[in-house]
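Colleague: here are the coordinates; sequence isn't available:
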């Protein structure tokens, strides 16, 4: 087999055989298939798609390129995880992992970095001084036994093919591919030896899936491939036509996640959406591994863990076990307010403009290897449907520039104000 021939076959819409996909993935790992060839493969898949059989084979090939995490000796504690397809302000993983560990399940979370405009869980956690996401398998197993949860990057031994392809997709415009997203997610989740997985598929302007039909297609793909591989997989579809919560950035999102863990922001509608989504995803997992009798039982246990401080205790324990030093809210760059110029109702939030501004400030990557500035970000002070008055703060820009004229002008156009009332958007679709 020749790589160029296989790339041309997929470019022209042909279905690759199992051995052809494995030839490409194995070659990518041993160096006989170059990065630029794998980038071409990703683009061909992005344009032409894959069959379920191709997607399943790609998933298995990337899983088989590395190791699988071992279970504890007893194997009695259920192992669960959640994954999101990404969006602005999605800091749920930072809350969900310690919350579930406080409810008698283990959460071995192998997470990722930012893709496109979507922030990465690892980048957020690394805003905490000393926090290590590069634990070895032995170290992560020790953290899991000690705290019930860890959040780490995929090591060189866990789905290494996905690790390398993931980095290429971020900088080659091949993020929004259902087969590539499916294989990337499930190759890592299968490697974690899970008993159940819940997927949060985002849909809207700040999501990779822009329409509900596309979100359903991705949800179906993940559920089919996951269940076929022996991993019980549930899917929720949630709104991403506006950021989740208020905070968009790295340090600022960690601070908001901690606010939810402390239960001090329950009256804030925006931050309340973060808590609500976290509870829905967590409850699904507790029911699916029979730790809770039903959804209401699960929600009761989860709310108690947030309100009595036990989830926050697990978060602090996980941070310390992974080398982090938590001494209070993380520092963020100075704030600059963007205010409403007239009365009205919030009709639209331009998530692409908001996300690209954070990236331009250094809060995300434009190319592979870019260093993240954790202190920059944006606080979204309004939500779609809110009534606003002239002079009311709409956004708060956090940057190091004392006169950020360019960014303020860009963000002023990110909030569209209507004279007529606008209905609020639901958080969950399905």
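Modeller: Now that the structure is in, tell me what you want to look at. Just so it is clear, the model here is predicted, and its values are computed rather than measured.
Colleague: alpha carbons only for contacts and neighbour counts from here, please
Modeller: OK.
Colleague: sort out which residues of stretch 123-138 are buried, please.
Modeller: For stretch 123-138, burial by neighbour count (16 or more other C-alpha atoms under 10 Å) applies to 123, 124, 125, 126, 127, 128, 131, 132, 133, 134, 135, 137.
Colleague: take the one below as the second:
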């Protein structure tokens, strides 16, 4: 007879778990046959001893099948998605999903919330008055079929085993385990019924993976397991040593998304990440034959306005306004205090402690320290200058949006403390590794 303590002891003693062991553990996550102490012990045993590729595949598949698995019969195109490991100012999902949908893909994107210093896609969408990030699955599937895209938050029906395991990992110092990160990400993504997945693995001082070696380890694990589970998957490693785009904060990032899709402003590094991931999604799902074909389809989606139109339709289909692209601030709150942050010296912006800037947004109220915290969607930073920019003393390097004068002053100081300046120009910063 299988018992929780027997399975925990096997992994503690470096034994390879069989599929029946793993299925028993995952069933126990959903049925509560594993109590919280046993789940924590199991997570720590996996954290310490690791899992083989085959064990990780089995864990991913068992968690994926712990709830509903979507099927997309009757669609006339591939079902394709992207997942980012998270960073500061990462609003790529919005542009990317709209571009791929306008090129004939179907993008059922189930997104996360912000935790720690990283922003969450679902929180950004909730900046928009009326937007419903948790529709029922019937509506979700209908909107994807009609428009080609819907971006929602994780639902209780998909991969419930992951939700319980993640909550316990979060409080037992076992989050940073590559096999557990892999199974957590992929169980949710594979439950969405994908044909193709592109992973954006962030690396740098604002990412979960701070070194290229860590990022490559995670990229290999995710691609091995996802391809092993039958979903064609590619990982692309991108830079997170500075804020991505020119904004950080929920409503401000939605406003930057509108400017990007309508062609008013496309910050070059953000655009490079969007285009690189879009090309991979189009080529891997056979919506484009090669890089040149993919590039021309992306250019058309943006210049014709079709990506913008699809995005606007998705916002209104999920309860948001019908005129979001024309009047974004009509349905989003603005902060009370907008304060310019001034360069303390002449020189070049040479480095940015991106994680600290992310935590400044959280400190303003724009993120969570705990899961049940309410988010102030109006706060954050905009007009952020990129690394390598030459500035004179008292030039504006960014603006802070805050709801008290005190929090604006504190965030301004934190922003300058997170910056470094040099007298001579710095090397061109890599975007795609």
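Modeller: On my side now, so go ahead. For clarity, every value in this text was computed on a predicted model and none was experimentally measured.
Colleague: if we can go back for a sec, what is the most widely separated pair among the buried residues of stretch 123-138 of structure 1?
Modeller: 127 and 137 (22.5 Å; C-alpha to C-alpha).
Colleague: can you point out the helix or strand that includes the equivalent of residue 271 of structure 2 over in structure 1?
Modeller: Alignment note (TM-score structural alignment): residue 271 of structure 2 maps to residue 275 of structure 1. In this structure, residue 275 of structure 1 sits in helix 269-288 according to DSSP states H and E.
Colleague: and what of residue 173 of structure 1?
Modeller: Of the helices and strands defined by DSSP H and E, none includes residue 173 of structure 1.
Colleague: which non-adjacent residue is nearest it?
Modeller: Of all residues not flanking residue 173 of structure 1 in the chain, residue 43 sits nearest, at 7.8 Å (C-alpha to C-alpha, 6 or more residues apart in numbering).
Colleague: now the one you found: how far from residue 394 of structure 1?
Modeller: Distance of residue 43 of structure 1 to residue 394 of structure 1, given as C-alpha to C-alpha, to the nearest Å: 38 Å.
Colleague: the counterpart of residue 32 of structure 2 in structure 1: neighbouring residues, count only.
Modeller: Matched by TM-score structural alignment, residue 32 of structure 2 corresponds to residue 31 in structure 1. Number of residues near residue 31 of structure 1 (other C-alpha atoms under 10 Å) recorded here: 10.
Colleague: what about the strands in the stretch 151-300 of structure 2?
Modeller: In the stretch 151-300 of structure 2, the strands defined using DSSP state E, counting those that start in this stretch lie at 196-203, 232-239.
Colleague: need the winner for burial among those strands.
Modeller: strand 196-203 (a mean of 25; mean count of other C-alpha atoms under 10 Å).
Colleague: not counting its neighbours along the chain, what's nearest residue 172 of structure 1?
Modeller: residue 39 is the one closest to residue 172 of structure 1 (C-alpha to C-alpha, 6+ apart), at 7.0 Å.
Colleague: A helix includes that neighbour, no?
Modeller: Yes - remark: residue 39 of structure 1 belongs to a helix, assigned using DSSP: H, G, I helix; E, B strand; the rest coil.
Colleague: for residue 103 of structure 1, see how far away it is.
Modeller: Counting by C-alpha to C-alpha, the separation of residue 39 of structure 1 from residue 103 of structure 1 is 42 Å.
Colleague: which residues in the stretch 1-150 of structure 2 form helices?
Modeller: 4-12, 19-31, 36-49, 53-64, 92-102, 121-125, 137-147 (DSSP state H, counting those that start in this stretch).
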